[in-house]
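Undergrad: requesting a structural model of the entry that follows:
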Amino acid sequence: MTMTDEPLDRALDALHFDHGDRPTLRFVTCGSVDDGKSTLVGRLLYDSKLLLDDQLSALEAESSIAGSSGALDFALLVDGLQAEREQGITIDVAYRFFGTARRRFVVADTPGHVQYTRNMATGASHAELAVVLIDARKGVITQTRRHSHILGLFGIRHVVLAVNKMDLVGFDEDRFTEIAVEYRLLAEKLGIAHVQCIPVAARDGDNIFTPSARMPWYTGPTIMAHLETVDVSGDVASRPMRFPVQWVNRPHAEFRGFSGRIANGTVQRGDAVTVQPSDRRSHIARIVTADGDLDAAVAGQSVTLVLADEVDVSRGDVLTSGAPPLVSDQFSAHLVWFDDAVLLPGRRYILKCGSATTGAVITTLKHSVAIDTMEHQAATTLAANEIGCVNLSLDRPLVCEAYADDRALGSFILIDPISHCTAAAGIIDFALRRASNIQWQTLDVDKTVRARLKQQKPCVLWLTGLSGAGKSSIANLVDRRLCELGRHAYLLDGDNLRHGLNNDLGFTAEARVENIRRVAEVAKLFIDAGMIVLVSLISPFRSERDMARSRLAAGEFIEIHVATPLDECERRDPKGLYRRARAGQLPNFTGIDSPYEAPEQPEIVLDTAALSAEAACERIMAYLQDHRYV
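TA: Have a look, this model is predicted:
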C-alpha cells in the first residue's frame, strides 16, 4: 500500500476537468466496525439512481443470500472482496464514483477494524472531507478518536458526523445532542474546524437524500444536501506555485518538457520559475496538455511545462514561483505507523514525498500520542497503528512544506528497504535547520596521507554472526597477524565496548540499533586515521549493517559472515548464554527469541563448524592481500 494511487489520480483528473461545470468532492467514510459506513455509501449510490438494472438485480439476489429478510443490503454495493462479504466487514479501501446534478463525488469507504487503520489513513490522504459514522448506541469510542486524530493529522478540516442507527435508540434527540457535543469538543482539540452533525438511519435512508419524517426535531441538511453545497476549496489557487516534476517528457530531440500535477497556485505562460533544490531559474515557454496549449493552469491540473532555457531538471525536482519552499535534509514530523515490524530509531528507510525519493533515518522518537486522551507519552518505539512525533534526517535536501501549508509537499511515506512494504505515513511539521556556526572542518592531513604513512589501505572488517560463532577469536587472530606484519589495526569488540562507550545500552531492538550506530561512527573515525578496523559484533539486523556500510566509501567496508549454525553455537555455549536464554533469564537473545538476519551478499563467508579459527584467519588475510589492503 502507498499513499499515492496513479490510476485513481488519473480518474480524478478526468472527473475534475472533463466536467468543469460540476466540481468533484473527494471524501472518506470512517468509523468503527459495524457502524454502517458501507451501508451509508451503498445508500448514496442507490438513491443517486446511478445503478444499472443488472446491478439492482444482483443486489437483490445477494441481499437474499446474505439473509437480510427481504430488505436490500446496501453494504454489498461497496464490499467487493469475498472476505468482506463473508465476514460482513470492510477490509480494503473501496473507491466509488457517483454524481448528482450539482456535483461529482469520489468516496473512499475505509475499514473500521484497528488492524486496518493503515488502510483508513490511505483513504484519508486523498480526501477533502470526511464522513465519520458513530453508532448511536455506542457513542464516541476509541476507534472514533483514532480515526479523527488521523483526519486532523492529514489536514481534513471538514467533517460530517453521521450519528447512525438512530432507529435503535428510538430517534432520541437528547442522545444525538449528547454525542454531537462530545464529538465537537474532540474535533476542536484536533483542529477540525467545520463539523456538521446529522442524525441518520442509513439502512432506511433517513436524512441521507431526504429529510426524515421520524426525526422532525432535526432541521439541518441531509447528508447529500451538505455534500452538494459544502465549500472545501480553501486557498490552494492563491498560494505560491508548486509543481513537482513527475516525468521528464522527451518524445523526440525537438521537445523537452516536464510533466506533473500543479500542487498549489497558478502558472501562466511567461511566468518566471525557479527549479528547486538547485535554485536554477527560467521562464515558462509553453503549457502543454493533450487538448492543446494553455495560457494558464491552476492547482489540480496535470500539464507539461516547457521552459525557455536549457535547464537541468529531473524527476523529484519542484518548479516554484512566489515565496520559496522549504529545502531541508532534516525535519520534524508526525507518523502513523503501518508496519507490523516496530519503528526503530536509527534504522534506514526510503522516504517518498511527492515525486522525490531519498534515504531517511528516524533520528529521534520524541513521543507517542495516546489516542484516548491525546496526551504525549514517552516512547522508544511505535507499533502498528500507533501515532508518534519524530525527527528525520535525509540523505539529501528535500523540497518540502509544512503540511499545514501544503498537503502535497508536506506529506510522505516511509518504505522498508528490505521488505518494500510501506512502513508509515507522515506529515511534516517544520524543518530542522542545522546550526549555522557548525561546519565540517577540512583538514590538510586526511586519511589518504595517513594511510600512505602506514603503507596500507584503510578498511573495516565487520564480523557478524551468532553468539558463540567464533567472531572474537577470529578477529583477535587477524589483529595479531596484522601487528606481526607491521600494519596498524584496532579491534572494536562488542563486549568490550559495552564496558565503556555503550554501557548505557540494553539489548532491546532499539538499543541494538543505537549500539551499531555508535560503533559505525567510531569505525569511521579509525578509517579517517588510516587504520584497518576489526569490528566483532553480533549486529543481527541487516539494515544496521547496511547503515554502517553507507557511512564509508566504496571498498572500505568488508562484511564477514561467520556463518556457524545455531545448533553448533548452542552446543559450544562458551559463556553459558544460550542455557540462560533457554531458561528465560536473557530476554531478546539473538537466535532464541530475537531474530538474526543473515547477510545477503557478504564479501567473506566463514563456517567455523568446518573451519578452525586459524584457517578462518588465513582466509581473511588472503582476501586483504589479494585486494591490496596490506
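Undergrad: CA only for contacts and neighbour counts going forward, please
TA: Will do.
Undergrad: residue 376 is in contact with residue 370, isn't it?
TA: Yes - under the criterion of CA atoms under 8 Å, residue 376 makes contact with residue 370 at 6.4 Å.
Undergrad: which residues do these two both contact?
TA: Residues touching both residue 376 and residue 370 by CA atoms under 8 Å, 6 or more residues apart in numbering: none at all.
Undergrad: and residue 345, how far from residue 186?
TA: Distance check for residue 345 against residue 186: by CA to CA, to the nearest Å, it reads 31 Å.
Undergrad: and the two? Which one has more around it.
TA: When residue 345 and residue 186 are compared for neighbours, residue 345 comes out ahead with 22 against 19, by other CA atoms under 10 Å.
Undergrad: element containing residue 481?
TA: Element membership for residue 481 (DSSP states H and E) is helix 471-484.
Undergrad: what element comes up after that helix heading to the C-terminus?
TA: Heading C-terminal from helix 471-484 (DSSP H and E), you reach strand 489-493.
Undergrad: by contact count, what packs against that following strand?
TA: On a contact count with 3 or more CA pairs under 8 Å, 6 or more residues apart in numbering; DSSP states H and E, strand 489-493 meets helix 471-484, strand 532-536.
Undergrad: so what's the gap between that strand and the chain middle?
TA: Its chain's C-alpha centre and that of strand 489-493 lie 38 Å apart, by CA atoms, centre = their mean, to the nearest Å.
Undergrad: now whichever helix or strand comes after it: buried residues?
TA: Toward the C-terminus, strand 489-493 is succeeded by helix 494-497 as the next helix or strand (DSSP H and E). Within helix 494-497, the residues scored as buried using 16 or more other CA atoms under 10 Å are residue 494.
Undergrad: and stretch 273-289, by the same measure?
TA: For stretch 273-289, the neighbour count (16+ other CA under 10 Å) marks 273-277, 281-288 as buried.
Undergrad: before we go on, could you also do this sequence so I can check it against the first one:
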Amino acid sequence: MSTLLRLATAGSVDDGKSTLVGRLLYDSKSVLADQLDAVRRVSEDKGLGHVDLALLTDGLRAEREQGITIDVAYRYFATPRRAFILADCPGHVQYTRNTVTGSSTADVLVLLVDVRKGVLEQTRRHLSVGRLLRVPHVILAVNKIDLVDYSADAYEAVAEQARALASGLGVDLHTIPVSALAGDNIVERSERTPWYAGPSLLELLETLSPEDVADADFRFPVQLTIRPQAAASGFEEYRGYAGRISSGRVAVGDEVVALPSGRRTRVVGIDLFGEELPDAVAPLSVTLRLADELDLARGEVLASGTPVEPTQDLDGTVAWLGMRPLRAGARVLLKHGTKTVQAMVRGVHGRLDLDTLTPVAAAALELNDIGRVELRLASPIAAEEYASSRTGGSFLLIDPQTGENLAAGMIRATNVDAFAAGDQLDWVI
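TA: A predicted model of the protein is given here:
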C-alpha cells in the first residue's frame, strides 16, 4: 500500500509555483481530459502559444485575471508508489498567512526560486516559516533553468546561496534544477542537465518519509461525549468519547490519563462505525470507552507515554496574520487541539529580522511578522513543546469578537514565569 505524503509549494511571485504544480499533475497523468480541455481553451483565449498549466490550480477568477495565486489550492494525485495531498500556496507577501496555513500540516515544503533572481526576502520568509513549523523536509526547486541555457554555474550559485541560508536556520535542504514550463526534472530526469546527477522532483517526493505520528506518544483530544440511548438507537447504552487520535496508538486494556484533571483509567473498548477494534493508530477517528465514568468535556485529552504537565503559561513563537498589530495586553482566544480558552498576551519579546535571520527588539507584531510572545491562559491546557510534538505544540490565536484567525503559534516552553531582564532577544525559532 502506498503511503500518503502531504506537500506544500511556496516561493516569490512569478517564480512558477502554479506552473510547476500543473506540470507535476500533467506529467504524472493526474489531469482529467475535460480539465485539460478547459485549460487549453482558456490558454487559447488568452493568446498563449502553449497550454498554461498554472490554470490547473489557479481556480479563482481574481487569480486568473491578476496572474497570481491568492488562495491555497489543494490537489490530490497518486502514483503507483505513493498518494499525495498538495497545497499550492500564494507567493505574494500579502498572502503569507495562507502559506502558513498550507505548510502547517505538510511533510514536505517545495520552495521555488527563479534562477535569474536567486534568494529573495520572500524566499527567506518561506524558509523561515518552514523551519518554524518544523516541516520535516524542504526541497529547493531552482526554476526556469531553461532561461539561462541550462547553466550549471547559474544553478550552483543559487543553490549555494540557499544552502548557506538553510544552514543558518538548521534546515536540511535538497536542491533540484527544474523548468516547470518545459518539464525538465519534474517527473523525468532531463537530458538537458547532464551535470545534475540527482533525482527528479517526483522521484524525490516518492522516496521521502512522512512524519510518523503513529510512533509518538498517544494523544487523543476529546471532541464529543457520546451516550446513545438503547431505546432510540438499538445499541446497548454506554458512554463513549469520540475524537481523532492525534498521535500514537491505543489498545484495549491500555492505561490512560485524562488531562488536565490527571485522573487515570483504562480503555475497555474502541469503536469505529459500530465495529469494535482491538487497537487503533493515528490519525484514525474513533470512539473510546473507558473503565471509569469520567466527566470529560470537549478539549480534554486522553494520553499515555511521556507525562504532560497542564499549564496556563506559554512561551510561544507566532506567525502574526492579523491586520492590526499585536501588543502586550491584547485579549484573544487560544485554540489548542479541540479546546478553546481565553488568553491574554503578557508580552511581545521581539521579532525575526528576515534579512539577517536574527531576533530584533519589537514592542508589537505587524502583519506577517514572526515573533516571540508570552501568554497567560484562563484555564490549563495539555501543552507540549512544538520541538517534540507538532500536534501537541501548536495553537491558533483567534479574535474573540469576529472569530478571525489572528496567528499560528508554536509552543517553545510551558510553565514559564515572566521573562527575565535581558532575555528578550535571546531566542531562536
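Undergrad: that older thread, in the second structure, what stretch matches the helix holding residue 481 of the first structure?
TA: Against the second structure, there is no aligned range for helix 471-484 of the first structure (TM-score structural alignment).
Undergrad: excluding its own residues, what touches that helix? List them.
TA: Under CA under 8 Å, 6+ apart, the answer for helix 471-484 of the first structure is 463-465, 488-491, 493, 534-537, 562, 613-614, 616-617, 620-621.
Undergrad: might you report the residue contacts of the counterpart of residue 384 of the second structure in the first structure?
TA: Residue pairing (TM-score structural alignment): residue 384 of the second structure is matched to residue 401 of the first structure. Counting by CA under 8 Å, 6+ apart, residue 401 of the first structure makes contact with 325-326, 409-410, 428, 430.
Undergrad: rerun that using 10 Å as the cut-off
TA: Residue 401 of the first structure sits next to 324-328, 407-411, 427-431 when contact means CA atoms under 10 Å, 6 or more residues apart in numbering.
Undergrad: inside helices: which ones of these?
TA: Judged by DSSP state H, the contacts of residue 401 of the first structure include 407-410 as members of helices.
Undergrad: tell me the one among those residues nearest to residue 309 of the first structure.
TA: residue 409 (25.4 Å; CA to CA).
Undergrad: surely that closest one is in contact with residue 403?
TA: Yes - Residue 409 of the first structure is within contact range of residue 403, at 7.1 Å (criterion: CA atoms under 10 Å).
Undergrad: from the opening residue of stretch 304-319 of the second structure to its closing one, how far?
TA: Start-to-end, stretch 304-319 of the second structure (CA to CA) is 30 Å.
Undergrad: tell me how far it is from the chain's mean position?
TA: 19 Å.
Undergrad: in the first structure, what sits opposite residue 27 of the second structure in the alignment?
TA: Residue 27 of the second structure maps onto residue 47 in the first structure, by TM-score structural alignment.
Undergrad: actually, residue 340 of the second structure.
TA: In the first structure, residue 340 of the second structure lands on residue 357 (TM-score structural alignment).
Undergrad: surely its match and residue 246 touch.
TA: No - using CA under 10 Å, residue 357 of the first structure is not in contact with residue 246; the gap is 11.2 Å.
Undergrad: name the residues contacting each of these two.
TA: With CA under 10 Å, 6+ apart, residue 357 of the first structure and residue 246 have common neighbours 315-316.
Undergrad: now do the SS call for the counterpart of residue 109 of the second structure in the first structure.
TA: For residue 109 of the second structure, the aligned position in the first structure is residue 130, judged by TM-score structural alignment. Secondary structure for residue 130 of the first structure, judged by DSSP: H, G, I helix; E, B strand; the rest coil, is strand.
Undergrad: hmm, back to that, which one of the ones in helices among the contacts of residue 401 of the first structure sits in the busiest neighbourhood?
TA: That'd be residue 409 among these, by other CA under 10 Å, with 27 neighbours.
Undergrad: tell me which residues touch the nearest residue to that residue once chain neighbours are set aside, please.
TA: Nearest non-adjacent residue to residue 409 of the first structure, counting by CA to CA, 6 or more residues apart in numbering: residue 400, 4.9 Å away. Residue 400 of the first structure makes contacts with 242, 276-277, 318, 325-329, 331, 353-354, 356, 406-412, 428, 430-431, as judged by CA under 10 Å, 6+ apart.
Undergrad: max-length helix in the first structure?
TA: helix 509-528.
Undergrad: where exactly do the helices run in the stretch 151-300 of the second structure?
TA: Along the stretch 151-300 of the second structure, counting by DSSP state H, counting those that start in this stretch, helices occupy 152-169, 201-207, 230-233.
Undergrad: nearest to residue 399 of the second structure, out of these?
TA: Using CA to CA, the helices of the stretch 151-300 of the second structure put helix 152-169 closest to residue 399 of the second structure, at 30.9 Å.
Undergrad: by contact count, what packs against the closest one?
TA: strand 108-114, helix 121-132, strand 137-143, strand 173-177 (3 or more CA pairs under 10 Å, 6 or more residues apart in numbering; DSSP states H and E).
Undergrad: how about a cut-off of 8 Å?
TA: helix 121-132, strand 137-143, strand 173-177.
Undergrad: once aligned to the first structure, how far is that helix on average?
TA: Mean deviation of helix 152-169 of the second structure relative to the first structure after superposition (mean CA distance after the TM-score superposition for the first structure): 1.5 Å.
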